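Engineer: Sequence and predicted structure, then a few things I'm wondering about:
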Amino acid sequence: MTFAVIKTGGKQYKVAADDVLKIEKLDAEIGSIVTFDQVLMVGDEVGAPLVEGALVAAELVETRKQKTVIIFKKNRRHNYRRRNGHRQLLSTVRITEILTGGAKPNLKAAAKPAAEAKPAAEAKPAKKAAAPKAAAPKAEAPKAEAASQAKAPAAKKAAKADVVDDIKLIGGVGPALEKKLNEAGITSLAQIAAWTAEDVAKYDDVLSFKGRIEREEWIDQAKELLAGKAPRAKADKK
């Protein structure tokens, strides 16, 4: 079996086709093809320092934080103790090809996630189309009630149009926390307003918020902002 030795993130890895390994974080989308051009060795051919024309292609499977590593510092007789935690971001990749002679990688693997996402997107309109059928019996109501019901959705749309969907409007969320939330896939108030108790526990652990979400009532704040209420003042936080 052909193998190669690649260098990425300041480390060297011996890889072969279909190998799955964790490496330093890569800035790429899940399911995309990434290439490693720093190939130190392919089979019996050793580079000087790199093998000319060699390339290793891989599919990015996921990027997530690893288990917490505790850093504890202590100075004797100085009452100095510091305890911190660190969770390293690593990317998981699956090696697809080991190429030589200047060959280019096959990019078909990158199209798989998009092909799988299409049936799900096409299935959503079918669910929405079924909703008007259940509302058909309401046609027997008086015209006055029908008119008031028609005005209510219009008023809600007008109110929602004025809402600024910015998670920094939540009291206690600044640029640093916004960056953490965006890296975890949270970009809107609607996502935070829909959080369950399990979601709160998950993000509190993943982002090391230490109970901040419940303490500062992020979910309630998000719902108030989506309803058109003004942001809570920082002086009102308890």
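Structural biologist: Happy to help now that I have it.

Engineer: alpha carbons only for contacts and neighbour counts from here, please
Structural biologist: Noted.

Engineer: Please spell out which residues along the host helix or strand of residue 198 are buried.
Structural biologist: Using DSSP states H and E, residue 198 falls within helix 197-206. Across helix 197-206, burial judged by 16 or more other C-alpha atoms under 10 Å covers 200-201, 203-204, 206.

Engineer: and it, how far from the chain's centre?
Structural biologist: 14 Å (C-alpha atoms, centre = their mean, to the nearest Å).

Engineer: Residue 131: which element?
Structural biologist: helix 112-134.

Engineer: ok, now residue 4?
Structural biologist: Going by DSSP H and E, residue 4 is part of strand 3-8.

Engineer: ditto for residue 182
Structural biologist: Judged by DSSP H and E, residue 182 forms part of helix 175-183.

Engineer: what's downstream of that helix, the next helix or strand?
Structural biologist: helix 189-193.

Engineer: ok, second structure coming up, stack it against the first:
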Amino acid sequence: MFAVLKTGGKQYKVASGDVLRVEKLAADAGEKIQFNEILMVGSTVGAPFVAGAAVQAEVIDQIKGDKVINFVKRRRKHSSKRTVGHRQQLTLVRITDILESGADKSGVKAAIGAGSAPKAAAPAAAPKAAKAAPVAAAAGADDLTAITGVGPAAAKKLNEAGITTYAQLAAVDAASFEAVKVKPEWVEQAKELAK
């Protein structure tokens, strides 16, 4: 039986006992891993992956690929040349099992690329929320930036002037208010939002 698996942006046709050189995986030598992105098992084709299928493998070693040299030379007088070398980090694995179903219950660690460690979503979302909403002066304050034309800077000035809710902004006389230049459209929108 054979399977087609996807890892590191490449596809590999494998059978039990095959040895593969794949993009670096976050696993140590001797560790057992499982590839869950299976495109095909025998004659069963998945869309996009075959459900419940997996390929289990044992990590043999972490190696480096052959050195690739990129040499650039520009002809003519006063030209330049540049040499850059690169050795790709690879993982050597031996395919041990091809599972057509029951991959979730196997208990084997999923193969994850070395550069794709899971990132914490909660800390990243907190700074965005802090930027989007201006600091409210009171606990019962409204988000004044919901009014068209009122940005974070104008909302901050309105908060400093003592206007923190839509009802307070709706009661302001736009012509006579001195602390901040209030536009009549803001007052109209505040009346609609205060309802």
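Structural biologist: Cool, the structure landed. The structure displayed is predicted, hence computed values, not measured ones.

Engineer: one step back: let me have the buried residues of helix 197-206 of the first structure in a markdown table, extended by distance to residue 132 of the first structure.
Structural biologist: Shown next, in a markdown table, are the buried residues of helix 197-206 of the first structure (distance: C-alpha to C-alpha, whole Å):
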| residue | distance to residue 132 of the first structure |
| --- | --- |
| 200 | 34 |
| 201 | 37 |
| 203 | 36 |
| 204 | 39 |
| 206 | 40 |
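
Engineer: among these, which two are most distant?
Structural biologist: 200 and 206 (10.0 Å; C-alpha to C-alpha).

Engineer: that older thread, read off where the helix holding residue 182 of the first structure ends up in the second structure.
Structural biologist: Aligned by TM-score structural alignment, helix 175-183 of the first structure corresponds to no residues of the second structure.

Engineer: check contacts around the closest residue to residue 21 of the second structure other than its chain neighbours.
Structural biologist: Spatial nearest neighbour of residue 21 of the second structure, excluding adjacent residues (C-alpha to C-alpha, 6 or more residues apart in numbering): residue 92 at 4.7 Å. Residues near residue 92 of the second structure by C-alpha atoms under 8 Å, 6 or more residues apart in numbering: 19-22, 59-63.

Engineer: To what extent does the one helix or strand residue 92 of the second structure maps to diverge from the first structure after superposition?
Structural biologist: Using DSSP H and E, residue 92 of the second structure sits within strand 89-99. With mean C-alpha distance after the TM-score superposition for the first structure, strand 89-99 of the second structure departs from the first structure by a mean of 0.5 Å once superposed.

Engineer: what angle do that strand and strand 2-7 make?
Structural biologist: Relative orientation of strand 89-99 of the second structure and strand 2-7, computed by axes from the mean of the first three to the mean of the last three C-alpha atoms, to 10 degrees: 140 degrees.

Engineer: In the first structure, which residue range corresponds to strand 89-99 of the second structure?
Structural biologist: By TM-score structural alignment, strand 89-99 of the second structure lines up with residues 89-99 in the first structure.

Engineer: Same question for the matching stretch: list its buried residues.
Structural biologist: In stretch 89-99 of the first structure, counting by 16+ other C-alpha under 10 Å, buried: 90-99.

Engineer: matching residues in the second structure for stretch 112-123 of the first structure?
Structural biologist: Going by TM-score structural alignment: stretch 112-123 of the first structure matches no residues.

Engineer: Give me the range in the second structure that the helix or strand that comes right after the helix holding residue 131 of the first structure lines up against.
Structural biologist: Proceeding N to C from helix 112-134 of the first structure, the next assigned helix or strand is helix 143-161, under DSSP H and E. The counterpart of helix 143-161 of the first structure in the second structure, using TM-score structural alignment, is absent.

Engineer: now for helix 143-161 of the first structure, which elements pack on it?
Structural biologist: Packing contacts for helix 143-161 of the first structure, counted by 3 or more C-alpha pairs under 8 Å, 6 or more residues apart in numbering; DSSP states H and E, involve no helix or strand.

Engineer: ok, and for that helix, which residues are buried?
Structural biologist: In helix 143-161 of the first structure, counting by 16+ other C-alpha under 10 Å, buried: nothing.

Engineer: same deal with stretch 16-36 of the first structure?
Structural biologist: Those would be 16-17, 20, 23, 25-26, 30-35, for stretch 16-36 of the first structure by 16+ other C-alpha under 10 Å.
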